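Asker: no sequence for this one, just the structure:
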C-alpha cells in the first residue's frame, strides 16, 4: 500500500502554471528519465506497487527496480519501503504533485490527437439551404474534404424544412427559428438583411419614406402568403409590414435577379446582394430602417460515433461565416 497526502483544495490555474514551469525548468536541467517518472506517478496514483502492476501489466519487481533507478538518478529518496508497502517522502510528495499535472496534460493532449484522427473519418450526409451553401458552406466542405480524405461527404440542397431523423441526415442547417427540442443545435450565424430595389423601380415609385409606404407597392418573397417584414430604426422603433407580393420564388438568388430586373422590393440577406449594391444594380430602400436578421442554425442528433466529425464541420461553418462578415 502506498500512502500520500491528499489535498482537498483545487489548485488555481496560476498555481498549476507555476508547477508546470518549475517542473519544466527542473526537467530540462537535471532529468532525462521520463519513463521512470511516468511509472512513479502511476505507482502513486494506483496506491502501491501491487495495484500499479494490475493497472499497467508491468511486473511488480520491474516497477520497484525502475523506482530505485529514478531515486538514484535524482539522488533523492522518494518513498520509504515498509512492511505494509511504500510511503511517500516529502520530496516524493512534492515530485508527484508537480509531475502529475504535467503528465496529465500530456496524456490529455495525446488522447485528443488520437481521438481527433479517429473521429474525422466516416460518412456524413448534410441538408443545406441552397443559397448560403453555394456562397459559403459548400466551399467550406470542399476544403474540409481535401484535408480529411477519410471523410465521405454527401450534400443535398433544399429550401424546404427536411426531417433530419426521418430522412436520414446527419447534419441539417436551417434558416430561421428552430423548434426541434430533441435535437442538438448550435446557432452558427446571424445574417443581416436589407431592403433593396433597382434604380428604375425606385424612380417609378418615389416618395418611400416610412415602412407603411411599402404596403401597396410590388414586393418579392419566397412565397406569396403569410409574409411579414419586421423592421427597426436606429431609435428602436419597430414596424411590421405585410407586403403585397407580386413575384415569389423559393430560391433567393432568383429574387435577386427579379429585383435587379425591376419587379419589386426585396428583403434579402446582405451577402446575397452585396455585389449588386456595390455595382449599383440594386439600391437600399428606407436606409433608416433595418429588417430583422435571419438566424442560421445547425442541428444534429447526439451520436458518439459521428459527434466529433459533426462538431468539427459545424465549427468550420461558424468560423467561415464569422470571417466572411469580418471581411466586410
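Answerer: Right, received. Where do you want to start? Since the structure is predicted, the reported quantities are computational estimates derived from the model, not experimental observations.
Asker: switch to C-alpha atoms for all contacts and neighbour counts from now on
Answerer: OK.
Asker: tell me the secondary structure for residue 230?
Answerer: Assigned with DSSP: H, G, I helix; E, B strand; the rest coil, residue 230 falls in the strand class.
Asker: Report the separation between it and residue 283.
Answerer: The spacing between residue 230 and residue 283, counted by C-alpha to C-alpha, to the nearest Å, is 19 Å.
Asker: Which stretches in the stretch 101-250 of the chain count as strands?
Answerer: For the stretch 101-250 of the chain, the strands defined by DSSP state E, counting those that start in this stretch cover 122-128, 151-157, 171-175, 184-191, 193-197, 218-221, 229-233, 238-241, 244-248.
Asker: another structure for you, compare them:
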C-alpha cells in the first residue's frame, strides 16, 4: 500500500477538482501523467474507480467507497502537518490566494508584502483578477472578495470596509451644470462596471437615501479601466477611495456630491471549511484582518 499512497492522493485530487486537467494544474504534473497514475491505481486494485467521458468524470460505486476512505486518510495527514506547523517557531508552507485586480496597489497588497517579510518560509501565489473564482475547482486556498458576501458553505472573516466615492473627469465635469442632488446625475454619462448593478443608493448627511440609475454607453470589467476612461473625460463613475485619490491628486478627477455617501464595499477572506492547510490559512487571514482594519 505504501507504494501507492501517492497514487491515492492524486486520485483524490482528481475527484476534488472534477477533472484530470484541473488536478494536473494544482499538482504540477501533465494531465496525461495524472491520468496514467489513476489508471495504475485502478490496475493495482483491480477495480474501475472513475467513469471517464470527454466532458467530465464520475465516480463508480467502488470509487465512491474508496474515495471516502482516501479523503479521510489525507485529511488526517493534513491535520498532522498543520499541528506540526502550529508547534514550530516559524510557519512554513504554500498558499494560493486570489485578490480583486483593482486591489493590486492597495493597502491589502501592502499587508501581503508585510506577511511575506515576516514569514520567509511561507510561499504565496497571488492571482489578481476581477473575475469570480471558485475556491475548490480553481485550486485556491483563500479568496479575498470585495462586496457583500452571500456564501454560506465556506468559512469567512471580514477584513474591513472599503470607502467608495463618485468622481468624474475634470474637463467632463466642467462641461456640465454643478449637481446639487444625486438625481441630477441621471442625465450624465456613466462609465459602467460589469460587476455592479446600474442603480446605486446614495445616502444624505441626514440619513435618507435615494436610488439613482446610471446610463452607460461604455461598460468595463476592470476598475483600472474605469480609472483610465474617467481620466479621458468620458463621464463619471464610482471608484474605491484610494484609487480615486490618485486621480484627484493630479487634478484629473473631480469628486462629485462629497456630502452624499455610498455604501462601502465589505472586504472578506473566504476559504473552504476543510482547508488543506488550516493553520497557515488562519494565520494569513488573521494577519490581514489585523493589518487592514
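Answerer: Noted; the coordinates are in hand. In this text the structure is predicted, and so the values were computed from the model without any measurement.
Asker: Need the TM-score between these chains.
Answerer: Aligned and superposed, the two chains score 0.66 in TM-score terms (TM-score structural alignment, normalised by the length of structure 2); 211 aligned residues with a C-alpha RMSD of 2.4 Å.
Asker: Using a markdown table, lay out the strands of the stretch 101-250 of structure 1 together with distance to residue 51 of structure 1 and mean neighbour count.
Answerer: As requested, the strands of the stretch 101-250 of structure 1 are exported to a markdown table (distance: least, C-alpha to C-alpha, whole Å; neighbours: other C-alpha atoms under 10 Å):
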| stretch | distance to residue 51 of structure 1 | mean neighbour count |
| --- | --- | --- |
| strand 122-128 | 39 | 18 |
| strand 151-157 | 41 | 15 |
| strand 171-175 | 45 | 23 |
| strand 184-191 | 41 | 17 |
| strand 193-197 | 64 | 23 |
| strand 218-221 | 70 | 23 |
| strand 229-233 | 67 | 17 |
| strand 238-241 | 69 | 14 |
| strand 244-248 | 73 | 18 |
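Asker: Dump those to TSV, plus distance to residue 105 of structure 1.
Answerer: What follows is these, written out as TSV (distance: least, C-alpha to C-alpha, whole Å):
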stretch	distance to residue 105 of structure 1
strand 122-128	28
strand 151-157	29
strand 171-175	32
strand 184-191	28
strand 193-197	45
strand 218-221	54
strand 229-233	50
strand 238-241	52
strand 244-248	57
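Asker: Residue 272 of structure 2 - how many residues pack around it?
Answerer: Neighbours of residue 272 of structure 2 under the rule other C-alpha atoms under 10 Å: 18.
Asker: Aligned to it, what sits in structure 1?
Answerer: When structure 1 is aligned by TM-score structural alignment, residue 272 of structure 2 is paired with residue 301.
Asker: now its match, nearest residue through space, not along the chain?
Answerer: Using C-alpha to C-alpha, 6 or more residues apart in numbering and skipping residues adjacent in sequence, the residue nearest residue 301 of structure 1 is residue 183, 5.3 Å away.
Asker: The one you found matches what in structure 2?
Answerer: In structure 2, residue 183 of structure 1 lines up with residue 154, judged by TM-score structural alignment.
Asker: Does that match touch residue 273 like I think?
Answerer: Yes: using C-alpha atoms under 8 Å, residue 154 of structure 2 is in contact with residue 273, at 5.4 Å.
Asker: Of these two, give the one with the bigger neighbour count.
Answerer: Neighbour tally, residue 154 of structure 2 and residue 273, criterion other C-alpha under 10 Å: the higher count belongs to residue 154, 14 against 11.
Asker: With residue 182 of structure 1 as the reference, measure out to residue 86 of structure 1.
Answerer: Distance of residue 86 of structure 1 to residue 182 of structure 1, computed by C-alpha to C-alpha: 52 Å.
Asker: So between the two, which is more surrounded?
Answerer: More crowded of residue 86 of structure 1 and residue 182, by other C-alpha under 10 Å: residue 86, with 20 against 10.
Asker: if I look at the closest residue to the more buried one other than its chain neighbours, how far off is residue 44 of structure 1?
Answerer: Counting by C-alpha to C-alpha, 6+ apart, residue 2 is the residue found nearest to residue 86 of structure 1 once chain neighbours are left out, at 4.8 Å. Counting by C-alpha to C-alpha, the separation of residue 2 of structure 1 from residue 44 of structure 1 is 7 Å.
Asker: of the two, who's got more company?
Answerer: Legend: neighbour count by other C-alpha under 10 Å for residue 2 of structure 1 and residue 44, higher for residue 44 (24 against 21).
Asker: Quick check: which element contains the more buried one?
Answerer: Residue 44 of structure 1 is part of helix 34-46 when elements are defined by DSSP states H and E.
Asker: Can you check which part of structure 2 that helix sits on?
Answerer: On the basis of TM-score structural alignment, helix 34-46 of structure 1 is assigned to no residues in structure 2.
Asker: same for that helix, what does it pack against?
Answerer: helix 49-56, helix 60-74, helix 90-119 (3 or more C-alpha pairs under 8 Å, 6 or more residues apart in numbering; DSSP states H and E).
Asker: Dump these to a markdown table, plus mean neighbour count and distance to residue 23 of structure 1.
Answerer: Shown next, in a markdown table, are the helices and strands packed on helix 34-46 of structure 1 (neighbours: other C-alpha atoms under 10 Å; distance: least, C-alpha to C-alpha, whole Å):
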| stretch | mean neighbour count | distance to residue 23 of structure 1 |
| --- | --- | --- |
| helix 49-56 | 18 | 23 |
| helix 60-74 | 16 | 13 |
| helix 90-119 | 15 | 6 |
